[in-house]
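Asks: 3D model of this:
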Amino acid sequence: MTDEDIVQADAKKIYLGNLRTVEFDLKLLTQGENGSTITWTTSDDRFLKPDGHVVQPDYGRGDRVIDLTATVSHGDAATKVPFKVTVLEAKNNIQIKKVYPIELTAVAGEPLYLPQATAVATEDGQLLPQYIVWTDGDARAYTTTGEDSAQGVIKGTTHPVTAHITIQTQAPALSDQKRQVVGEPLKNVRLIDDTPEKRAQDRRLRFLLTVDDDQMLYNFRSAAGLDTQGAPAMIGWDTPDSNLRGHTTGHYLSALALCYAATGNQDIQNKLTYMVQELGKVQAAFAHQPGIHPGFLSAYDETQFDLLEQYTPYPKIWAPYYTLHKILAGLIDGYELAGNQQALTIATGIGQWVYNRLGKLSVEQLKKMWGMYIAGEFGGINESLAELYALTKDPHLLTAARHFDNDRLFFPMEQKVDALGSLHANQHIPQVVGALNIFRYSHVQKYYDIADFFWHRVIADHIYSFGGTGDGEMFHQPDHIGVHLDENTAETCASYNMLKLTKRLYEYAPTVDKMDYYERTVLNHILATTDHEGIGGSTYFLSTKPGDTKGYDVENTCCHGTGLENHFKYGEAIYFTDAAHVYINLFIASRLQDTANGVDLTMHGDFNHPETVTITVNHSAKQVVIRHPYWSKTVAVTAAGTPVAVEERNGYIYLPTHLAAGTTITLTLAPTIHLVPTPDRPQLLSVAYGPYILAALSKADHFLEESIDQTRPLADQFTKVADEPALIHQDTLFVPLALVNHEHYHVYVKA
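Replies: This next block holds a predicted model:
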């Protein structure tokens, strides 16, 4: 036999059995019957290894279809034999200790849809969301008032579930809760002085000016059959064959709009105008394509949306509504932040397309779609649709926003149970931002309650010392922080969205704890995730692994996308106003000019010297109120060296009313050294000085043994570096995490 004969004969004899329902390891031969060599490659070695070892996806993650290829070779001849392998998700082997009560209210004459999921406690102490299979289906209808119950089981088990239903004559009254304060628009705030925040903003501005707009439009024009203008194709997650292509362009629109609002740069506005005009042409071209419905706009056709409705899993499709959200949000930002009217017109078409498409689907089908791992991820499109409703007054758009209600997240929050463990953090945080926006415009109280409970649980039980959350992109069990210190912690996107949620909740309930968290996360996570050279890179995971270094991604990942936006948002939460007051929450050097409210303030602060802040009241028709930061025990207020009589209430310092124009107020703070231990392994902790989480600079790949005596004053154990917010302990230099660039660092050390 020739080499070719041997190869072909052995290739034909490869038999692997039923590959459509694989749960166990495959026996992969390495030698053919006639002496050929057989090697194997797999398209996803997380679930199928080249040696045939099978790792089933966790329950709830869905089956995986994997390309397995045998290469048969002998001498100079070789051939490839492809196989499709479906690895089934693992069975639900959960041992349930408790199903949390399911108390529902129905309205006579209106349909009731039972929740798709509930919170449970397991025998090993976990809190988890679990899907329910209801006897007789999810839908109920009642004609009279009274009491009823529904029976079901936890999916994949025989564990019983009961829902108690109270039928009333009418729905609960709408909420009259209103925003108590409003954040100052970015256009009214300008960063000043040579601060790290201003430098980060300037670097990102310079980077945006170098971006090739036609490259950002490449996939859109290609999908619509338009000339790509000789532009290079996109890279990374936006390559022409990526199922997520288009998402970075949406972030780019938002970044341009934010940049223009924050800086007033005319070249940036011109780029935004060009992008919107060209996307308008793409939307118009799509309208003439077969199979495309009015208003559609994306970087691909409608096929992925069709497949989602057939429950096609990831990676065959990749979160089509997620990408659509980025595009829609970018257009809305273009209108709201930069005044681009065409952006609103295009966005309205997309919103109507979503309503028309989802309105044809049953509630049960929608719930199943949003429960699909990654494929059903939809970002915060509910937030954007609610905002679009506010801009257009089209009630269909608010209805469309509510089509995205996700029981697996929302219902445990209604039950007041922290069942976030096992949920993808950044998949679900934007959904909660959307819930709050739905509340703003629908006044349905449950949406506010969901957002409020979610925020408090994440902040109390799921954040690292610097404000980030999640390990491997996932939430874990409450207070499980010390056991999750590695290279895959704190996805930057998650903090981007937590800050958005925090700011909006603060407007309804302006308490200092929200701005304490906001400050901690902006200064120690967001500011820490941009490269210092200006290449436009962003950190995906902020590693907590001992001795690790930061990476700065330019490959169009999700965190690169939000990273395009982040560094124009420093001015978003510095100042808030109500009818009588202007609140200063962050001590970032800036000027506020709000002519509508008669407020003109200039604030100077030095990153290296957080102990001193000056505020010049150029003019203010409102009383100035200043947050007392958690990291300073005292705040002394003086004007021209003379103490100023102030009142402090609920963590806020109220300056005297009617300050004379030109009055300069000096705040003298007392930043302290403090420790932030992990709740589950308190011997592992972060060192902080004032508002800054400090990183120990060391290449050691183990936790540094710092022998900090927590019974003695910390100021006696650390040496403060002159003119820097840095400390030395046992020859170890601790510097603000935000100032670390390429150095090896430790966020946590051993006490």
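Asks: when you work out contacts or count neighbours from here on, use the C-alpha atoms and nothing else.
Replies: Fine.
Asks: the most centrally placed residue in the chain in helix, strand or coil?
Replies: Centroid check for the chain by C-alpha atoms, centre = their mean gives A494 as the closest residue, at 3.2 Å. Counting by DSSP: H, G, I helix; E, B strand; the rest coil, the backbone at A494 sits in helix.
Asks: for the biggest helix by length in the chain, packing partners?
Replies: Secondary structure of the chain per DSSP state H: the longest helix is helix 266-286. With contacts taken as 3 or more C-alpha pairs under 8 Å, 6 or more residues apart in numbering; DSSP states H and E, helix 266-286 sits against helix 196-210, helix 218-223, helix 247-263, helix 320-338, helix 341-358.
Asks: out of those helices, the one nearest T616 is which?
Replies: helix 196-210 (19.3 Å; C-alpha to C-alpha).
Asks: for the closest one, buried residues please.
Replies: Burial within helix 196-210, assessed by neighbour count using 16 or more other C-alpha atoms under 10 Å, is assigned to 196-205, 208.
Asks: what's the answer for stretch 272-287, then?
Replies: In stretch 272-287, counting by 16+ other C-alpha under 10 Å, buried: 272-273, 275-276, 278-287.
Asks: what's the answer for stretch 223-243, then?
Replies: So for stretch 223-243, counting by 16+ other C-alpha under 10 Å, buried means 223-224, 228, 233-235, 237-240, 242-243.
Asks: how about this one, so we can line them up?
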Amino acid sequence: MKTNVFHIACFVLLSSTALAQMQPFALQEVRLAGGPFKNAQDVDLKYILALNPDKLLAPYLIDAGLPVKAPRYGNWESSGLDGHIGGHYLSALAMMHASTGNAELKKRLDYMVAELARCQAKNGNGYVGGIPQGKVFWERIHKGDIDGSSFGLNNTWVPLYNIHKLFAGLRDAYEYAGNKQAKQVLIGLGDWFIELIKPLSDEQIQQVLRTEHGGLNETFADLYILTNDKKYLETAQQISHRALLNPLIDKQDKLTGLHANTQIPKVIGFEKIATLTGKADWSEAAMFFWQNVAQTRSVAFGGNSVREHFNPTTDFSQLLRSNQGPETCNSFNMLRLSKALFLDKNDVSYLDYYERTLYNHILSSQHPEKGGFVYFTPIRPNHYRVYSQPETSMWCCVGSGLENHTKYGELIYSHSEKDLFVNLFVPSTVNWTTNKIRLTQRTEFPYQNESELIVELTKPQEFSLHIRYPKWAKDLEVLVNGKTHPVDGKPSSYVAISRKWKSGDKVTVRFATTTYLEQLPDGSNWAAFVHGPIVLAAKTSTADLKGLFADDSRMGHETKGKLYPLTNAYALVGDPATYLSQIKPIDKLRFSLDTLTLQPFYEVHDARYQMYFQTFSKASFDEQQVRLKLQEAEAIALEANTVDNVNCGEQQPEVDHAYKGEKSDAGYDDDLFWRRTRGYISYQLQNEELAGKYIDITALDDITPEFGSFLVNEKPAEILANQGKMLRLKADGNEVITLKIVSQSGKSTPRFNQIRLVTH
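Replies: Take a look at the predicted model:
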């Protein structure tokens, strides 16, 4: 089957023992058949078709000097990350076509690839990209002119991350949709990149890799798989970021404070390279990373990070307070890493995390009726999420969101050379063409704890059907044609049924599920209700859902509605043994909790919600409430006084505020992010309704006059107060205020932590 060429090639290059390894089915071989995943796929299909390919292609045509057929999209697609959605769109078209057979998707895919090939031909050197002023930018890199930080490389917004999306999109266009032209464009692009970095030393390449670059190392490993040309595998290793890899090899946790989604794709690359080279230490590094993130940094629904960064494993309080909870892109990539490790290690335990995250984060991250993708999913009680819209929103989580709901069939089933494995209870059919086996799964899980599997064969044959015994399942029961089959497995394993099967054989799987409380990994007194693998939450209010469906503003992906005090959140008070007894079943996956109704989180939309509940003894409740009330009053008062603010050293807040700088670096110390410079740094603050009167600047070091100067809209700033690590400047009366901090004589400035435009 020509569209399976990529999967087959991957395993041919491995040792002969790898042929017995777990292997995925092609998306073409699996079809969804109802239930929430099928609905999500259908809604995503409408969103994909609502986007205009010519608008997505515009940045590439502009860069190649060709006339555009439609103006490019706005938002992130015309503010520095031009072209990144186009790469994601190729992947989404390819995978959704493979999953559904929809002909319009293939037509669009072929058209886009042909247009990209036209751009590549016009450029004449293998390059194709939508990065603004791309030719000038890449020439600077080629010459070794490198000034970069975590997201800005030569004052260009994550250009390597951007072009990685095109690498991945072209790969997927060939892998999933069999587009041979995409393979040729991909090879040309890969060869251009190798020439680009050829003059650079290893030290310079590692300097470039400080800036977010997605899974670029993985895509070069894929190029090796496609061509069997070792130069691509060598490049994959050369562009693997040692600052992350080396500590992981040494089993050191250096993740706290790092931008989370910058790291996860790199690790996917480490794992793929390990399978191709036999570098066991690289694979162990990937496993160590997965264990750290999945088990100690993830909340109940599988997501991780606060304000896009890894929080301390011992303190999730920032996550509970913030309106910027786990980012959907993180879970998109953690599922890709989980899938890779599951297939490589034959370890079913990876599926427990995969399933939890699939149901509770990925499925919940798309509006089930209107469509639209979620960027941040707060766990702050009584808060809500924002959904994208096709014409206004071009965030990274829109790009990964387009892909998320195209590939639900990727791990429902897997296989070895002869045996078939059922990994997830999802209504679907798998057609194993090679072995002439068709298996249909009928289930209403998670609303019903039963699944029925029907075997269809052209003639009787012997093989083993392996059914996953999930970690959360109780009293698993298996029946073959109505007769009980012994269950010799245990949770987080498989139950094998080995026999000579005939067409029409039916396997019934039954199990029990229970509701339990799962604490945050930091051991604090916050816990979520989980039923089987399903996280439960309660709608609390529909008030003040400002920005629920995003506009085209730079920060449209963030909620604009007010934060309600944590002291107003519902809490569980009393003896711990009574917490679970407080919930009463109502209906399928519906439970009453006092005046609240708990239901699957993926069903909760268009509302504020509560997922995590504080647990108290009666004695500690009043004391805790007083302390929290004081903390919340201070935080809410500061928020009310704030017109705009920048968290220095954090990727998205800096991008949102048009950061520019030279000779600047950023870091994380004492649980705080910071940025300093030996040249200059600048930010744009939005002064809505001209309400901001002062600019308050805080630093981790004393702010002394001799380090340099402050400019407000290019004029020397008036310093109103200087109190050690805090400085107050007078703001001017403009709607946009540009603050520029300039170093004197190349001296390093203090480590600036936060810039806040305030009313008083």
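Asks: please state their TM-score.
Replies: With the length set by TM-score structural alignment, normalised by the length of structure 1, the two chains reach a TM-score of 0.72; 562 aligned residues with a C-alpha RMSD of 2.0 Å.
Asks: what separation is there between the residue opposite the residue nearest to the centre of structure 1 in structure 2 once aligned and G130 of structure 2?
Replies: Correspondence of A494 of structure 1 to structure 2, assessed by TM-score structural alignment: N330. N330 of structure 2 sits 24 Å away from G130 of structure 2, going by C-alpha to C-alpha, to the nearest Å.
Asks: equivalent analysis for K418 of structure 2, please.
Replies: 45 Å.
Asks: who has more neighbours, the two?
Replies: Neighbours per residue, other C-alpha atoms under 10 Å: of K418 of structure 2 and G130, the larger number sits with G130, 28 against 12.
Asks: isn't that one right up against K55?
Replies: No. With contact defined as C-alpha atoms under 8 Å, G130 of structure 2 does not reach K55; the gap is 11.7 Å.
Asks: about what we covered before: compared with structure 2, how much does the longest helix of structure 1 deviate?
Replies: Averaged over the aligned pairs, helix 266-286 of structure 1 sits 0.7 Å from structure 2 after superposition, using mean C-alpha distance after the TM-score superposition for structure 1.
Asks: that helix maps to which residues in structure 2?
Replies: Going by TM-score structural alignment: helix 266-286 of structure 1 matches residues 103-123.
Asks: quick check, nearest of the buried residues of helix 196-210 of structure 1 to D731 of structure 1?
Replies: Nearest to D731 of structure 1 among the buried residues of helix 196-210 of structure 1, with distances taken as C-alpha to C-alpha, is P196, at 26.1 Å.
Asks: aligned to that closest one, what sits in structure 2?
Replies: That one, P196 of structure 1, aligns with P36 by TM-score structural alignment.
Asks: show me the contacts for its match.
Replies: L363 (C-alpha atoms under 8 Å, 6 or more residues apart in numbering).
Asks: helices of the stretch 201-350 of structure 2, start to end?
Replies: In the stretch 201-350 of structure 2, the helices defined using DSSP state H, counting those that start in this stretch lie at 202-208, 216-227, 230-238, 242-249, 260-277, 280-296, 317-321, 328-345, 349-357.
Asks: which of these sits closest to A496 of structure 2?
Replies: Once the helices of the stretch 201-350 of structure 2 are compared by C-alpha to C-alpha, helix 349-357 is nearest, at 16.4 Å.
Asks: quick revisit: determine the angle, from 0 to 180 degrees, between the longest helix of structure 1 and helix 196-210.
Replies: With axes from the mean of the first three to the mean of the last three C-alpha atoms, to 10 degrees as the basis, helix 266-286 of structure 1 and helix 196-210 are set at 50 degrees to each other.
Asks: tell me the angle helix 266-286 of structure 1 makes with helix 320-338.
Replies: Using the same axes, to 10 degrees: helix 266-286 of structure 1 against helix 320-338 is 140 degrees.
Asks: distance of H605 of structure 2 relative to A512 of structure 2?
Replies: 28 Å.
Asks: and these two? which has more neighbours close in?
Replies: Between H605 of structure 2 and A512, counted using other C-alpha under 10 Å, H605 has the larger neighbour count: 21 against 14.
Asks: ok, the closest residue to that one other than its chain neighbours - contacts?
Replies: With sequence-adjacent residues excluded and distances taken as C-alpha to C-alpha, 6 or more residues apart in numbering, H605 of structure 2 is closest to H367, at 6.9 Å. Contact analysis of H367 of structure 2 by C-alpha under 8 Å, 6+ apart lists 373, 387, 605.
Asks: preserved in structure 1, out of those residues?
Replies: Retained in structure 1 (both residues aligned by TM-score structural alignment, their matches' C-alpha atoms under 8 Å) from these: 373, 387, 605.
Asks: nearest to F342 of structure 2 among those residues?
Replies: F373 (27.1 Å).
Asks: which residue packs closest to N426 of structure 1, ignoring adjacent ones?
Replies: According to C-alpha to C-alpha, 6+ apart, the nearest residue to N426 of structure 1 is A494 (4.8 Å).
Asks: surely the one you found is in contact with H424?
Replies: No. In this structure A494 of structure 1 lies outside contact range of H424 using C-alpha under 8 Å: 9.8 Å.
Asks: strands of the stretch 451-600 of structure 1, start to end?
Replies: 575-577, 581-584, 590-594, 599-606 (DSSP state E, counting those that start in this stretch).
Asks: looking at those, which is closest to F439 of structure 1?
Replies: strand 575-577 (20.6 Å).
Asks: now the closest one: which residue numbers in structure 2?
Replies: By TM-score structural alignment, strand 575-577 of structure 1 lines up with residues 413-415 in structure 2.
Asks: go through stretch 431-439 of structure 1 and flag the buried ones.
Replies: In stretch 431-439 of structure 1, counting by 16+ other C-alpha under 10 Å, buried: 431-439.
Asks: mean distance, that stretch to its aligned residues in structure 2?
Replies: Stretch 431-439 of structure 1 sits 0.9 Å off on average (mean C-alpha distance after the TM-score superposition for structure 1).
Asks: could I get the buried residue list for the lengthiest helix in structure 2?
Replies: Longest helix of structure 2, by residue count under DSSP H: helix 618-641. Within helix 618-641 of structure 2, the residues scored as buried using 16+ other C-alpha under 10 Å are 621, 632, 641.
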